[in-house]
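*Asks:* One predicted model, sequence on top.
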Amino acid sequence: MKITKVDVKTVPISSPIRNAYIDFSKMTASAIAITTDVIKDGKPVVGYGFNSNGRYAPTALLNERFIPRLLEADAKDIVTDDGTNFDPHKIHAIIMANEKPGGHGERTVAVGVIDMAIWDAVAKIEGKPLYQLLAEKYGNGEVDEQVYIYAAGGYYFPDKGLKELQDEMKGYLALGYKDVKMKVGGASLKEDLKRIEAVLDILPQGSGLMVDANGRFNLEYAIEFGEKIKDYELIWYEEAGDPLDFHLQAELSKRYPHAIATGENLFSLQDATNLIRYAGMNPEKDFLQFDCALSYGLVEYVRILDMLKEHGWSSRRCIPHGGHQMSLNIAAGLALHGNESYPGVFEPFGGFADNYAVENGYVKLPDAPGIGFEEKSDLYNLLLSIGK
């Protein structure tokens, strides 16, 4: 059992939207195809992977460091002890060899791309959906048959007013979403409050709103903003300040009475551990948004879940960033709270399988081997083009 070929390319996921910090007009992603010598249905098993939105394509790192390490490894060193499948944990150790700890940078994204493709291949070789494989390997074998998802939107567009913002959110509700999220921090406090109130005005009873500042605020402004929005009773107030400013997070947690969410820009076990140790997060009400596709992959994510359990956190407080099928599989298989979704944005990587509609804020997963990319036609067509 061996890997016979690895192909990778950079693809655009550009969009005219912006949040409080960046615009996405030149955003890219790396897409990878790992071909094995395992034959299923008369064809070699191929595992596919890519990185989540918000970080640029790490293609150079993949080509210069991580793919060569994978291809140079002895075949026996990348498979399970019984030789029946590839071992993601062994592969992780091999591609991270000769890497110093700390200063994680963009390598976390590159390793996450490979990790996703390896898990896709592993589940296909097992002939199981990834979510089922994860439930059996790390849980009690039971999966969530449907996963809670919310619609992340409310970006700043040129010439986008309050009515257009309301129409956008109404569109998400019409698609079957119950809860929605919007960006803040890219306008004045006065304007952002008007935007929040405009969305709350059109939400029906039973629906809720989250706000996301994308790390824009300093401590003083984060606290002021929290004071202004506390009576709205939002589902959560997300990433008010720099993701590594645990002091800011801790001080905000003392003052803001409702749920806080953060973690999408923390890309390692150690950074996640420091968040839990020092940021004043509350395991009874707050949410953690680590995205395995940006943070060394599922191998690291499992380590993070183990750490959270040791610190008294339930996996149900985790709701990954990214809005893609990998995170959806993890949510279903590892008993997470749910998953993010970006309706109509960051395509074809965002979104889930074709013909699985969102119903009252939940979505089901296909019973297909692997992550299920083959069930999302526009994405699968792109993945098939890798290496051509």
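*Replies:* It's in.
*Asks:* only C-alpha atoms for contact and neighbour calcs from this point on.
*Replies:* OK.
*Asks:* And Asn63, how close does it get to Ile32?
*Replies:* 11 Å (CA to CA, to the nearest Å).
*Asks:* For those two, list the residues in contact with both.
*Replies:* Val8 (CA atoms under 8 Å, 6 or more residues apart in numbering).
*Asks:* Give me the more crowded residue out of those two.
*Replies:* Ile32 (27 against 16; other CA atoms under 10 Å).
*Asks:* Surely the more buried one and Val6 touch.
*Replies:* Yes: between Ile32 and Val6 there is a contact under CA atoms under 8 Å: 7.2 Å.
*Asks:* which one's the longest helix in this protein?
*Replies:* Criterion DSSP state H: the longest helix present in the chain is helix 107-126.
*Asks:* next SSE after that one?
*Replies:* Sequence-wise, the next helix or strand downstream of helix 107-126 (DSSP states H and E) is helix 130-138.
*Asks:* So what touches the helix or strand following that next one?
*Replies:* For helix 130-138, the following helix or strand on the C-terminal side (DSSP H and E) is strand 146-152. With CA under 8 Å, 6+ apart as the test, strand 146-152 has contacts from 172, 177-182, 328, 331-332, 337-343, 361-365.
*Asks:* adding another structure so you can compare the two:
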Amino acid sequence: MQIKSVEVKAVRIPMSGQQRNARRTWTHKPMLFCFVTAEDGTVGVGEGWTSYASTAALQATIEDDVAPLVVGRTLEEARDLNARVRDACVMSGRYGILAVALSAVEMALWDIRARQEGVPLWQLLGGTSAEVPVYASGGLYAPDKTPERLGEELVSYVQRGHRRVKIKVGGADHDTDVARVAASRAAIGPDVDLYVDAHYTKDEEAAARFADALVPHAVGWFEAPIIPDDWKGHDRLAARAPIPLCGNETLPWRTSFARLAEAGVGYLMPDVSACGGVEETLAVGNIAQEAGAELTLHSSSSAVLFLASLHVAAAHPAAHSVEFHMMHNWFYDLAGLDAVEVVEGRLRIPDRPGLGLDPHALAAALEAPMRGVGEESPVLKHG
């Protein structure tokens, strides 16, 4: 059965500008979706990572460079899409954006395959359980967010069933961030896992100093401490740091994560919408398993990415967790995720074919007026 068309839709949702991480104040949220249609009318949807870049550039890359490798080919023939796109990188040098473009299209192809089989994607990928461990990702900076209020925020996540939480660091001075970590641990108690994410803001010495300061607060991982492709820096920091490192969501291809595993990074964190797609993420899981590391999936966008991450995690034995973002959780209502419960830190994937989100409903929602948001919320609706 041939692929009939590839269509790209981008959206830019206004936000209040009150929340920020160490690198960005969230005044808007850009997202890009890829709709692939098979000749029998089955539509699959995928998402490409665009949070810090132009959606126009990614759209052009999908339409001009990736779609021609898919349209007119069968689903079986399209299985070599990864190799064909990587071959294109050899001459173009556009490794990053081509990996994201591939991710969006390949995700949609997997959605089609599972829909045509009438099963959830995790089953098609060989998973044995629909229950996936997740963690509540919040703890952003805001003008009125004192350490005490940060602690209250995290407690609210624990009250919703989460057993793991993550906060942002790197957006304040060393002492202020350590105080935020201390307040977080004091609020949630000793039995909830706590992670921190620095968004690549520290140099090697500052990262080592901060890692030492995390030890009294039983932090489970130190995410994105230094720039993502500083391989030798990761070698040295992983050897020095008294807690595991985690990274790096923006890296393309399994080879990047193999290098992190070689450095001794304890948690490999690909993003299904950025690293090359479903198969590439599963390959990163294999690398983690062989290295004695764990796989944790980055997800801070729409229900499309979150669902893809859940399905991949459900299919891989090395999966430690999936990020359940408390602010970037767009269109979750379209997939029934606004009603899903987290029980003892685990979420059950809704029992629907494919990824579990109706592409036609999403396409219609993208044409509707978007409301902005400014505060963390358990689930945000699209309109």
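*Replies:* Nice, thanks for sending it over. As the structure is a prediction and not an experimental result, all values here were calculated from the model.
*Asks:* Which position in structure 1 pairs with Asp230 of structure 2?
*Replies:* Aligned against structure 1 by TM-score structural alignment, Asp230 of structure 2 finds its counterpart in Asp245.
*Asks:* what's the spacing between Asn339 of structure 1 and Ser385 of structure 1?
*Replies:* Applying CA to CA, the value for Asn339 of structure 1 to Ser385 of structure 1 is 28 Å.
*Asks:* try Val211 of structure 1
*Replies:* Distance of Val211 of structure 1 to Ser385 of structure 1, computed by CA to CA: 37 Å.
*Asks:* These two: which is more packed in?
*Replies:* Val211 (25 against 13).
*Asks:* Give me the aligned partner of Gly170 of structure 2 over in structure 1.
*Replies:* Using TM-score structural alignment, the equivalent of Gly170 of structure 2 in structure 1 is Gly185.
*Asks:* what's the answer for Val100 of structure 2, then?
*Replies:* Using TM-score structural alignment, Val100 of structure 2 sits opposite Val109 in structure 1.
*Asks:* list the contacts for the closest residue to its match other than its chain neighbours?
*Replies:* Ranked by CA to CA, 6 or more residues apart in numbering and with sequence neighbours excluded, the top spatial neighbour of Val109 of structure 1 is Leu294, at 4.4 Å. Leu294 of structure 1 makes contact with 51-52, 55, 108-110, 112-113, 267, according to CA under 8 Å, 6+ apart.
*Asks:* 7 Å instead, please
*Replies:* For Leu294 of structure 1, the contacting residues are 51-52, 108-109, 112, 267, by CA atoms under 7 Å, 6 or more residues apart in numbering.
*Asks:* now do Ala117 of structure 1
*Replies:* Each residue near Ala117 of structure 1 by CA under 7 Å, 6+ apart is listed here: 33-34, 47-49.
*Asks:* rerun at 6 Å
*Replies:* Listed by CA atoms under 6 Å, 6 or more residues apart in numbering, the contact partners of Ala117 of structure 1 are 47-49.
*Asks:* What is the burial count for the counterpart of Thr128 of structure 2 in structure 1?
*Replies:* Structural alignment (TM-score structural alignment) places Thr128 of structure 2 against Val143 in structure 1. Per other CA under 10 Å, the neighbour tally for Val143 of structure 1 reads 21.
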